[in-house]
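Undergrad: okay, here's the prediction I keep looking at, along with the sequence it came from:
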Amino acid sequence: MPPRNRLMRDEIRAAATRLFGVRGLGAVTLQEIADELGMSKAALYHYFPNKDALVTAIFEDWAREGADRIGAVVVLDEPASARLRRLIELHVLGLTRHLDLYRLGFRDEDQLPAEARAVFDKFKREVDGAVRAVVQDGVESGEFQPVDAKIAAFAAIGMCNWMYKWYRPDGSYQPPELAAMLARFTLGGLLRRNPDDARTADGAVDRAALIAELAADLQREVDVLRATQSPESKQGDQP
């Protein structure tokens, strides 16, 4: 596809996602999307033959990019806590960056075309599966408390996903601050606080790794607290 056509498709997807997220999937017509872009409806048909095709393309591109990023984190040669933090922060940053799309997916899921709904459901399963796998790694290594990895993953991802209801870009906290907070909340319920309690399968204790991890967590909290005290971070009434 020529670069100009690719750029136009991107602009159409962005405008449509914005309108869908604000007004709802059923309330927006292709004509309104074309008007938003200053183009004719016939020109829009050149890129997408109908509304269902447009919605499906929006979700396919987003899910493909997100799945690649998540998969890359799961296989990193890092402790489970470091990978889990990366996953939670990645998910939160992705949600704040694509807020309209998440609103569309969660709020209007029953209105999505079958193909788009299948893509969205698959992506949610991939996120849940990635978090569950990393939590299980941490449990088996002794880094995390002996929890049910499935329930822990649902709790962590559910906490993040609910942001689509309350997050506002003009709120008090910037996305990286929120990402660090939610990652800290997740790890706080999983990490063993006494390094002597953390043992690998052969009974060895990796005290240095756990102490370093706890120190990194504390430093991250300090950074977040400092950031929230800066004047530019206090922009609204968001929780």
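TA: Thanks, I have the structure now.
Undergrad: all contacts plus neighbour counts: C-alpha atoms, from now on.
TA: Will do.
Undergrad: could you find the closest non-adjacent residue to the residue nearest the centre of the chain?
TA: Geometric centre of the chain, nearest residue: His91, 2.2 Å, by C-alpha atoms, centre = their mean. Spatially, and ignoring its direct neighbours in sequence, His91 is nearest to Cys160 (7.4 Å; C-alpha to C-alpha, 6 or more residues apart in numbering).
Undergrad: structure B:
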Amino acid sequence: MTSAETDGQANDKTAARAARRERKRDQSREEILDAARRVLLRHGVGAMTLDAVANEVGMSKTGLYYYFPSKDALVFELVHGVIEAQAKAVQAGVGAAVDGGGALRAIIGGTVESFAPRLDDFRLAFLFGQVAGAGALRWDREQFERIRPLNDLVLGKATEMLGAERAERLPRAAVEPRLMAFLAYLAAIGLLTMKGMVEPMDDPLLYSDEQLVEGFARVFEAAAAAGEGG
């Protein structure tokens, strides 16, 4: 075996060991996030401490610090994961839309479909900061810069489609395209918030999720099409 072949095998083994370490690290990281979510949902915000999470996952607090330097960092990753999954699902739905109104429908429907079966994830992503109280969470600029691109996954394509249509006509609704897309998103968030409010009281809403999504979708499709043919 030549020296080059020996060096090549050594490099391959080194790369394989590095890959195994990375897979193990990713697996441990996901196990910690799952444990944190269980602690949070089982015991509430006050019990969401690094000690509690370390006990849940079965490692020392020092070991936990290797993956997450603070409670804020851990909660951020939980929130980011939930929002990222929802944003990608909405992005796929909007990508299949044929016009701006359809894109708005996809934002509303995709958001509700993502969270309605998992309201705990919705509360974690959108209500945790309110429940935790002022100053309970502090995210830095780098973390906010990771969150903001997710807004573009949800709103970007719809804004582009609405903008192109607006250039062809002046809508009577006269709402800026990005704002209209965001308002559609807020409609879905409001629906989920109301659903989350009444669910624990066993007092369901008068209308089904499907009816509410359809109602919002028709309103926004009409707004997007306003002025067509004028």
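TA: Now that the structure is in, tell me what you want to look at. Here the structure is a predicted model, which means the values were calculated and not measured.
Undergrad: using the three-state scheme, assign Gly171 of the first structure.
TA: Three-state assignment for Gly171 of the first structure (DSSP: H, G, I helix; E, B strand; the rest coil): coil.
Undergrad: element containing the residue nearest to the centre of the first structure, please.
TA: helix 80-97 (DSSP states H and E).
Undergrad: what are the ranges of the helices in the second structure?
TA: 3-43, 50-57, 61-67, 71-95, 100-115, 119-126, 128-132, 141-168, 177-198, 209-225 (DSSP state H).
Undergrad: out of those helices, deepest packed?
TA: helix 100-115 (a mean of 26; mean count of other C-alpha atoms under 10 Å).
Undergrad: how far apart are it and its match in the first structure?
TA: In the superposition with the first structure, the average deviation recorded for helix 100-115 of the second structure is 2.4 Å (mean C-alpha distance after the TM-score superposition for the first structure).
Undergrad: by contact count, what packs against that helix?
TA: Helix 100-115 of the second structure is packed against helix 71-95, helix 141-168, helix 177-198, helix 209-225, with contacts defined by 3 or more C-alpha pairs under 8 Å, 6 or more residues apart in numbering; DSSP states H and E.
Undergrad: equivalent range in the first structure for that helix?
TA: Counting by TM-score structural alignment, helix 100-115 of the second structure falls onto residues 80-95 of the first structure.
Undergrad: between the helices and strands packed on helix 100-115 of the second structure, which one is nearest to Arg123 of the second structure?
TA: Proximity to Arg123 of the second structure (C-alpha to C-alpha) singles out helix 177-198 among these, at 8.1 Å.
Undergrad: which outside residues touch the closest one?
TA: Residues outside helix 177-198 of the second structure that contact it (C-alpha atoms under 8 Å, 6 or more residues apart in numbering) are 104-105, 107-109, 111-112, 115-116, 119, 122, 155-156, 158-160, 162-163, 166, 204-205, 212-213, 216, 220.
Undergrad: what would the helices and strands packed on helix 100-115 of the second structure look like in a markdown table with distance to Arg42 of the second structure?
TA: Putting those into a markdown table (distance: least, C-alpha to C-alpha, whole Å) gives the following:
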| stretch | distance to Arg42 of the second structure |
| --- | --- |
| helix 71-95 | 15 |
| helix 141-168 | 26 |
| helix 177-198 | 17 |
| helix 209-225 | 26 |
